[in-house]
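Engineer: structure for this input, please:
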Amino acid sequence: MTLLTALSRSPDDCPDAVRVSGRSIPGTHLLESATAVADRVHGLDRVAVSAVASLETVVAIVGALLAGVTVVPVPPDSGPMERDHILRDSGAGAMLAAADERVDGGTLPVVPVSLRDRSTSHHREPDDERPALILYTSGTTGLPKGVLLSRRAIAACLDGLADAWSWTPDDRLVHGLPLFHVHGLVLGLLGPLRHGSRLDHVGVPRPERYAAADGTLLFGVPTVWSRIGSNPAAARALRGARLLVSGSAPLPPAVFERMWALSGHRVVERYGMTETLITVSARADGLREAGTVGLPLPGVRTRLVDEHGAAVASDGTGMGELLVRGPTLFSGYLNRPDADATTWTDDGWFRTGDIATIAPDGRHRIVGRASTDLIKSGGYRIGAGEVEDALLAHPAVREAAVVGSPHPDLGQQVVAYVVGDRVAESELISFVAGLLAVHKRPRRVHLVDELPRNALGKVQKSRLG
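Structural biologist: Sure, this is the predicted structure:
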């Protein structure tokens, strides 16, 4: 089976089989233009792709994959240092970009991509262990690391999601996510080309664009769903959809409830990382509860351990680091054996660095990052996410982020950063103390104009304080 099964075997000839930022292309045209790219890059090991949201980017990525060449997406907003690092570290042999795009490929030759170029030649499917993508992590602890994602891992992830979400060729996928992360690129682009559904990438993910796209399957990050939930007309326009999916960051329970009330949909939440792809998800035919990310995908196993590596019970309350193993995991970090050595256990489990609970029925709840979201205060283990949810229940609070800061007596104290409307610090501290155990209340609350976020809407807690 080829990686892009549906596109390779039976491309959709509908004029808008793939639409990006208002421009459309039939599947046959996409396949032939991508094959023309494959003819040009065949024989290279890796190519970089300027990952702007455009049809040319789609053609470039598909063309390289058809040729068996590893794709290195380059974020269009990356600064010179990050871009130079990605191009140098990845070992890319060329840079692909739209013919009319001005792009800095450094010392690499730039291969122009045009929809006017077409070919009907054939390229053999490579070994399924060959890397399809090298995606670079956000680099919160240094320069970004290249994550090697094999064709086999991507196929396993997409097939597992097809099972969980009942994803079929009858779907029309709508989203406006970046084409250089797992969410927008693997799920949002390669998914439709594997399963045969149509794709409408709306460009900037504005509520009115989601509302007008007439999708059956819609992807968004929590910021997208929050903005749609704040636009009742747009939210109600999604009642005809089959499934709404949120990922890349936790979906606030208040947004979940608002979307349910307005659109009639309980949003599906799922969990994954660049290194693992998607490993856990709520199912289309299963229970969807705010704050839970569902069950492991087919073939994926999970377990919890404490800081000493001892097992944590799956009783719905015990918190531990989530370990995973299964067919969706990455092949390793590029040029970083030191990083590989620290992220795997001796018996082959990947350390996610995320703190979670697992209920007796197998449902997972992600508490947060072990490094920032598990707060040890006065002998207690406190999940930052639980405190954030309590703060968000206050009617004056729009956004909240909770961290642990050093404290001479407690070890760490709970500190909150809140975007809100005319609310006092003391009021919020008392409010949380009334909802949770008193020791979980914030000791300090900072009222701020906005929280620092990355391109996918994740709060960058390292920048708080």
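
Engineer: switch to C-alpha atoms for all contacts and neighbour counts from now on
Structural biologist: Will do.

Engineer: tell me the secondary structure for the closest residue to S121 other than its chain neighbours?
Structural biologist: Leaving aside its sequence neighbours, S121 sits nearest to T35 (CA to CA, 6 or more residues apart in numbering; 6.8 Å). Put simply, T35 is helix when judged by DSSP: H, G, I helix; E, B strand; the rest coil.

Engineer: quick check: T35 vs E257, distance?
Structural biologist: As judged by CA to CA, to the nearest Å, T35 and E257 stand 45 Å apart.

Engineer: compare these two (neighbour count), which wins?
Structural biologist: Using other CA atoms under 10 Å, the more surrounded residue of T35 and E257 is T35, with 28 against 18.

Engineer: OK, contacts around that one?
Structural biologist: Shown in contact with T35 (CA atoms under 8 Å, 6 or more residues apart in numbering): 63, 66-67, 118-122.

Engineer: for comparison, sequence B:
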Amino acid sequence: MGLLTALEGGHGDAADALRIDGRPLSWEQLLGAATAVADRVAGAPALAVLAGPTAETVVATVGGLLAGVPVVPLPPDSGPKERAHILRDSGATLLALPVGASAPDGIEPLPVELTARSSSTYAEPGVEGTAFVLYTSGTTGAPKGAVIRRGAVAADLDALAAAWQWTAEDTLVHGLPLFHVHGLVLGVLGALRTGSRLVHTGRPTPGAYAKAGGSLYFGVPTVWSRIAADEPSARALATARLLVSGSAPLPTPVFDRIAALTGQAPIERYGMTESLITVSTRADGERRPGSVGLPLDGVRTRLVAEDGGPVPPDGETVGELQVAGPTLFSGYLNRPDADAESWTADGWFRTGDVATIGPDGFHRIVGRASVDLIKSGGYRIGAGEVEAALRDHPAVADAAVIGAPDQDLGQAVVAFVIADGAVTGDQLSAFVAERLSVHKRPRRVVLVDELPRNAMGKVLKKQLLELS
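Structural biologist: Okay, the predicted model is just below:
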């Protein structure tokens, strides 16, 4: 069985099996156009794809996979320096893009013709072959290319299909960027493996989600927050089977409002570029606010303390989350130094995230160890716990918590808060102290109009550190 089983037949061939920003494609049309791309890229060391929310992105990606050429998604809004680094580091010699778009100097453009057709056939590459080189956000330096095996993609999508009861009877709807794991690997290849219909809305607006008529929806917290604020659009999703949130923690007030308006609680999942999705709530399991559920089939997780010892699964003690299993990447391209830092001696991947695991196995992600594990006055404080407490205040729309350098405490808990009304920072600090341990209260609260975020809705906390 190949990676893209829907293209092998047996799932029907509706004229709009895929609809990408209003452009319909049948499986047959996708296969014909993608095979034409494969004919042009076969043998190339790598294929860069200008990964906008377009049908051309999907066709080019599938074409590279058919030919067994590693696909390198290029964010359409990347700056010249980032773009040049990705193209140079990946070794891509071709850049797939829409007809009429221009390529930067130094790389050959490959215009993608949606009407092109080819009847060539390609042998299915082995599971150890590279499917993608996905570049990380580069928050600690130049982006690193994570090498993702075809077998890792297949294992992850099959495990998610089992966890979410995802079948060819579903219609998947999302409007997420197509240069990340969430939007491209899950949101496109997931449909091409399960055979479900796919509707990509172009932009993830509440109105577009409401009109799509899906049974399965993907979104990030920013998307779900906007839907929760648009009652008619939210109520239109009441006929959906599953609402999935990921890429960042879903605030409990948004979780509760979505549940109230749609009649079902959303599910959350956890993953990284390097690991794909490893932990998720099940479709038929408990949907607990603030929890990402249980490891997927075949995935193992553990928490490790700073001294390397184990962390008890008591739901309270935080530790670094490490994972092992078939969904993990092969390593960083051209970065043996980063590989050495990322893997333990016994073969576990260090995620760099801190989490708790309860006695029932449910995982709660606290945040990044580098910015979300705050060491204040001898205490270890998870920023995510304080953020969740702040969001419980009726005047708070959102919050981000960091540990700012402090001569007395080592780090002081500082909260950046978007709030309505006349609430003060002192009131919010007292609100947290009433719900959590007093030492976890923010020592300073900064009221802001917005929080800096990346394309997937994650707060850029290093920018907040600079403001503190």
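
Engineer: helices of the second structure, start to end?
Structural biologist: For the second structure, the helices defined by DSSP state H cover 27-41, 55-67, 80-90, 150-164, 190-194, 206-212, 221-228, 231-236, 252-262, 336-342, 369-372, 383-391, 425-435, 461-467.

Engineer: most neighbours per residue, which of the ones you listed?
Structural biologist: helix 55-67 (a mean of 26; mean count of other CA atoms under 10 Å).

Engineer: what helices and strands are in contact with that helix?
Structural biologist: Contacts defined by 3 or more CA pairs under 8 Å, 6 or more residues apart in numbering; DSSP states H and E place helix 55-67 of the second structure against helix 27-41, strand 47-50, strand 71-74, strand 94-98, strand 108-112.

Engineer: wait, which of those is closest to V147 of the second structure?
Structural biologist: Closest of those to V147 of the second structure is strand 71-74, at 9.7 Å (criterion: CA to CA).

Engineer: what's the mean distance for the closest one versus the first structure?
Structural biologist: Mean deviation of strand 71-74 of the second structure relative to the first structure after superposition (mean CA distance after the TM-score superposition for the first structure): 0.4 Å.

Engineer: tell me what that strand is packed against?
Structural biologist: When contacts are defined as 3+ CA pairs under 8 Å, 6+ apart, strand 71-74 of the second structure packs onto strand 47-50, helix 55-67, helix 80-90, strand 130-135.

Engineer: so how far does the shortest one sit from its counterpart in the first structure?
Structural biologist: Spelled out, that is strand 47-50 of the second structure. Averaged out, strand 47-50 of the second structure is 0.5 Å away (mean CA distance after the TM-score superposition for the first structure).

Engineer: swap in the third one?
Structural biologist: Overlaying the first structure shows helix 80-90 of the second structure at a mean distance of 0.4 Å from the equivalent residues (mean CA distance after the TM-score superposition for the first structure).

Engineer: what's the angle from that helix to strand 130-135?
Structural biologist: Angle of helix 80-90 of the second structure versus strand 130-135, following axes from the mean of the first three to the mean of the last three CA atoms, to 10 degrees, is 150 degrees.

Engineer: which residues are in contact with helix 80-90 of the second structure?
Structural biologist: The set of residues external to helix 80-90 of the second structure that reach it, using CA under 8 Å, 6+ apart, is 46, 48, 72, 74, 93, 133, 135, 142-143, 145, 333-334.

Engineer: and N335 of the first structure, how far from L148 of the first structure?
Structural biologist: 10 Å.

Engineer: neighbour-wise, which of those two wins?
Structural biologist: The residue with more neighbours, out of N335 of the first structure and L148, is L148; 24 against 13, by other CA under 10 Å.

Engineer: L190 of the first structure: what's it in contact with?
Structural biologist: L4.

Engineer: tell me the spacing between L4 of the first structure and P76 of the first structure.
Structural biologist: Distance, L4 of the first structure to P76 of the first structure, by CA to CA: 25 Å.

Engineer: actually, L177 of the first structure.
Structural biologist: Taken as CA to CA, the span from L177 of the first structure to P76 of the first structure is 13 Å.
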